[in-house]
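Asker: quick check, what structure comes out for this input:
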Amino acid sequence: MELRMKHHEVNPAVYQTMRKFEEFMKTTELDPILYELVKIRASQINGCSYCLDMHTKATRKLGETEQRVNLISVWRETPYFTAKEKAALELTEALTLVSQRGIPDEQYDKVREHFSEKEYLAVVMAVITINGWNRLAIATNMYPGCLD
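Answerer: The predicted model follows:
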């Protein structure tokens, strides 16, 4: 693999724009573990090895168990995620693959059982943020260790 470019050096404004999304996320009340679960699931779907590597490590540093980190891709088939986490992961999948079916009302209603309107929008912004990072990393051919 070869890194196409170091986007943060080629156009620092691009990187700073994405950092503003991260700064916004710090102002939300979204649980840090839940935010990392969202990042991991979207990165799995998008095939972003750089982000997947980064966020699985970050999640472990926050104290998450190996078992849960390893099973995020099959969260529906395990008892290790709360109903709230499952709702966020389901929304993550739907938004990441939004062109396939949008966000049906029944899915919105299901998510709203666990999240207030403000929290719902925080999860939406979390998904938007990681999808942006994934696309930037994939477009520049980033991979684990490429910036070391």
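Asker: from here on, contacts and neighbour counts on C-alpha atoms
Answerer: OK.
Asker: list the contacts of stretch 106-123.
Answerer: The contact list for stretch 106-123, computed with C-alpha atoms under 8 Å, 6 or more residues apart in numbering, reads M25, T28, E29, L30, Y35, A83, K84, A87, A88, L91, T92.
Asker: which ones among those residues lie within helices?
Answerer: The members of the contacts of stretch 106-123 that map onto helices under DSSP state H are M25, Y35, A83, K84, A87, A88, L91, T92.
Asker: I have a second one here; can you model it like the first so I can compare?
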Amino acid sequence: MEVRFNHMQVSPGAMQAMLKLEGFIKTSGLDANLYELIKIRSSQINGCAFCLNVHTKDARKLGESEQRIYLLNAWREAPFYTDKERVVLELTEAVTRISEQGVPQELYDRVRAHVDEVEYVAIIMAINTINAWNRIAISTGMFPNQD
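Answerer: The predicted structure is shown next:
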């Protein structure tokens, strides 16, 4: 595998825009562990090996268990996630696959039972940000480092 080009060197402004999104999320009050679950689940759906490698490591650093990381792609059948995490993961899937059915009102209502409007926006921004990172990594040919 070979990286097509280094997008950070080619377009520092684009990188700065992405880092501003990350900065917003970090100051939004969104739980860091929940953000890592969002990043991992979106990256699983999008097939972004680079991002999966980075964010599973980051989740471990935050104290996330191996079991919860390994079972994230089967979260519906695994009893290790809170009700809030479950609706956020479902929302993550819906937004990542937005062209399939949008975000149904019923899902929105279930998410809002756990979060206010401000946190809802932070979650949506988190989902959109990791989807953008996935698309950048995949389209520029990024792959996990051997470490």
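Asker: now the TM-score, please.
Answerer: A TM-score of 0.98 describes the superposed chains when it is computed by TM-score structural alignment, normalised by the length of structure 2; 147 aligned residues with a C-alpha RMSD of 1.1 Å.
Asker: can you list the ones in helices among the contacts of stretch 106-123 of structure 1 in TSV and add distance to A126 of structure 1 and neighbour count?
Answerer: Shown next, in TSV, are these (distance: C-alpha to C-alpha, whole Å; neighbours: other C-alpha atoms under 10 Å):
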residue	distance to A126 of structure 1	neighbour count
M25	7	18
Y35	7	21
A83	18	14
K84	15	16
A87	14	19
A88	10	26
L91	11	23
T92	9	26
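Asker: want to throw those residues into JSON lines with distance to R68 of structure 1?
Answerer: Conversion of these to JSON lines gives the following (distance: C-alpha to C-alpha, whole Å):
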{"residue": "M25", "distance to R68 of structure 1": "23"}
{"residue": "Y35", "distance to R68 of structure 1": "14"}
{"residue": "A83", "distance to R68 of structure 1": "14"}
{"residue": "K84", "distance to R68 of structure 1": "15"}
{"residue": "A87", "distance to R68 of structure 1": "16"}
{"residue": "A88", "distance to R68 of structure 1": "15"}
{"residue": "L91", "distance to R68 of structure 1": "18"}
{"residue": "T92", "distance to R68 of structure 1": "17"}
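Asker: out of the contacts of stretch 106-123 of structure 1, the closest to L62 of structure 1 would be?
Answerer: The closest of these to L62 of structure 1 turns out to be Y35 (C-alpha to C-alpha; 11.2 Å).
Asker: ok so, going back, hmm, which two among the ones in helices among the contacts of stretch 106-123 of structure 1 are most spread apart?
Answerer: Between any two of these, the greatest separation by C-alpha to C-alpha is 21.9 Å, found for M25 and A83.
Asker: and the spatially most central residue of structure 2, what does it touch?
Answerer: Nearest to the mean C-alpha position of structure 2, counting by C-alpha atoms, centre = their mean, stands K39 at 2.0 Å. Shown in contact with K39 of structure 2 (C-alpha under 8 Å, 6+ apart): C51, L52, H55, A126, I127, I130.
Asker: which bit of structure 1 covers the one helix or strand it maps to?
Answerer: Mapping K39 of structure 2 onto the secondary structure by DSSP states H and E places it in helix 32-46. Mapped onto structure 1 using TM-score structural alignment, helix 32-46 of structure 2 covers residues 32-46.
Asker: list the buried residues in the matching stretch.
Answerer: For stretch 32-46 of structure 1, the buried set under the neighbour-count rule, 16 or more other C-alpha atoms under 10 Å, comprises 33-46.
Asker: list the buried residues in the top helix by length along structure 2.
Answerer: With secondary structure taken from DSSP H, structure 2 has its longest helix at helix 117-139. Taking 16+ other C-alpha under 10 Å as the basis for neighbour counts, the residues of helix 117-139 of structure 2 that come out buried are 119-120, 122-131, 133-135, 137-138.
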